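Colleague: here is my input; please provide its structure:
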Amino acid sequence: MTDHEIRLFETDAAVVHVGDGLIACTLPRPEWTHEAHLAACLHIVRDRTDLRPETDLPGIIRRYNESVGGVNDDHQGYHETITQAFIAAARAHLAERPSGERLVDSVNALLVSPRGARDWPLHHYSRDLLFSVTARRGFVPPDLKPLP
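Modeller: Just a heads-up that it's a prediction; the model follows:
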């Protein structure tokens, strides 16, 4: 359960704006929300066949974080395990959605689903493991239950 109001997207173009803005490092920092993370991830997994999400998204996010003045270190910025978990969530979600569904509908369905919750990775990982330096720096397998 989330204690934040879920911010849904209104159009396919709004989702593409976030995904392409992330890739180009032009997305304004205030727009880089939890929902934007998931929208960009789903858009990249579904529509950006020129990218390999599991290997390309880490560098894209690190570069974006630095472009807006962020730091990627042991305590802030890019988190490898969370990124890989949400890529797995996006892939599982897309496998369950109708073929040809509008991007915005698929993204919004993910955002309101259990997999879209901010704390979703904690259904698979203990807090100590997920927020360890090891999990931030590299992918670690879940210790509670497998990812989808």
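Colleague: going by C-alpha atoms from here, please, whenever you check contacts or count neighbours.
Modeller: Will do.
Colleague: contacts for the helix ranked longest in the chain?
Modeller: If you go by DSSP state H, the chain has its longest helix at helix 80-96. Helix 80-96 has contacts (CA atoms under 8 Å, 6 or more residues apart in numbering) with 38, 41-42, 45-46, 53-54, 57-58, 106, 110, 115, 121, 130, 135-140, 147-148.
Colleague: and that helix, which residues are buried?
Modeller: Burial within helix 80-96, assessed by neighbour count using 16 or more other CA atoms under 10 Å, is assigned to 80-91, 93-94.
Colleague: and which of the residues you listed is nearest residue 24?
Modeller: Using CA to CA, residue 83 comes nearest to residue 24 of the buried residues of helix 80-96, at 18.4 Å.
Colleague: related to what we said a few turns ago, now tabulate the buried residues of helix 80-96 in CSV and tack on distance to residue 23.
Modeller: Listed next are the buried residues of helix 80-96 as CSV, based on distance: CA to CA, whole Å:
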residue, distance to residue 23
80, 17
81, 20
82, 18
83, 15
84, 17
85, 19
86, 17
87, 16
88, 19
89, 20
90, 18
91, 19
93, 22
94, 21
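Colleague: compare with the first, here's sequence two:
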Amino acid sequence: MSTGALSDAEFLAAVEATTYPGEKFGHRGHLRLGWLCLREHAFEAGLERIRTLVRNYATALGAAGKFHETMTRAWAEHMQAALDETPGISSFDAFLAAHPELLDSRILACHYRKETLESPAAKAGWVPPDLEPLPRRRPASR
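Modeller: Sure, this is the predicted structure:
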């Protein structure tokens, strides 16, 4: 089952119910989840929804320790900036076609030194970039 085999609602429901196969929930699945949450909510509420879903999903798969706060927020910042650039895109595949750079799972290496991103502080809480700033998102207007 790929993330594209399910409708957006089915995919989100499967992640919420922790029934989506863990071996299929890779980088693209994380992006799709972020896209769905950030489209539905203002940035802070969308980020909190992502956090909750990823933590619950990881816990259900026996991998609660894998959650990484800085990576989660940094990716959400990238996603929100892309959403702000192309607000009218209504499908995830079209969104990725407009922003193929998001498919590069190594993109955070442009913003963080390896030792910073791998630090316990970055895993447990938000650590701002120490190389290049993250893309700017529009201020909340909702």
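Colleague: which residue numbers in the second structure go with the longest helix of the first structure?
Modeller: Mapped onto the second structure using TM-score structural alignment, helix 80-96 of the first structure covers residues 69-85.
Colleague: what's the mean distance for that stretch versus the first structure?
Modeller: Compared with the first structure after fitting, stretch 69-85 of the second structure deviates on average by 0.7 Å (mean CA distance after the TM-score superposition for the first structure).
Colleague: centre of the chain to that stretch, how far?
Modeller: Relative to the chain's own centre, stretch 69-85 of the second structure is displaced by 7 Å; criterion: CA atoms, centre = their mean, to the nearest Å.
Colleague: just tell me the aligned range of stretch 27-37 of the first structure in the second structure.
Modeller: Here stretch 27-37 of the first structure aligns to the second structure at residues 20-30, judged by TM-score structural alignment.
Colleague: which residues are contacting the matching stretch?
Modeller: Against stretch 20-30 of the second structure from outside (CA under 8 Å, 6+ apart): 1-3, 11, 14, 61, 103, 105.
Colleague: 6 Å instead?
Modeller: The contact list for stretch 20-30 of the second structure (CA atoms under 6 Å, 6 or more residues apart in numbering) reads residue 14.
Colleague: how about stretch 45-62 of the second structure?
Modeller: 18, 37-38, 64.
Colleague: quick one, the helix or strand containing residue 53 of the second structure and helix 69-85 angle?
Modeller: Taking DSSP states H and E as the definition, residue 53 of the second structure sits inside helix 43-60. Put simply, helix 43-60 of the second structure runs at 130 degrees to helix 69-85, going by axes from the mean of the first three to the mean of the last three CA atoms, to 10 degrees.
Colleague: return the set of buried residues in helix 43-60 of the second structure.
Modeller: Those would be 43, 46-51, 53-58, for helix 43-60 of the second structure by 16+ other CA under 10 Å.
Colleague: the residue nearest in space to the middle of the second structure: what secondary structure?
Modeller: Centroid-nearest residue in the second structure, with CA atoms, centre = their mean: residue 34, separated by 4.1 Å. Secondary structure for residue 34 of the second structure, judged by DSSP: H, G, I helix; E, B strand; the rest coil, is helix.
Colleague: and the gap between it and residue 132 of the second structure?
Modeller: Per CA to CA, to the nearest Å, residue 34 of the second structure is found 22 Å from residue 132 of the second structure.
Colleague: how about TSV for the buried residues of helix 43-60 of the second structure, with distance to residue 112 of the second structure added?
Modeller: Below are those laid out as TSV (distance: CA to CA, whole Å):
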residue	distance to residue 112 of the second structure
43	22
46	23
47	20
48	22
49	24
50	21
51	20
53	25
54	22
55	23
56	26
57	26
58	24
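Colleague: for the residues you listed, which one is nearest residue 87 of the second structure?
Modeller: residue 43 (13.6 Å).
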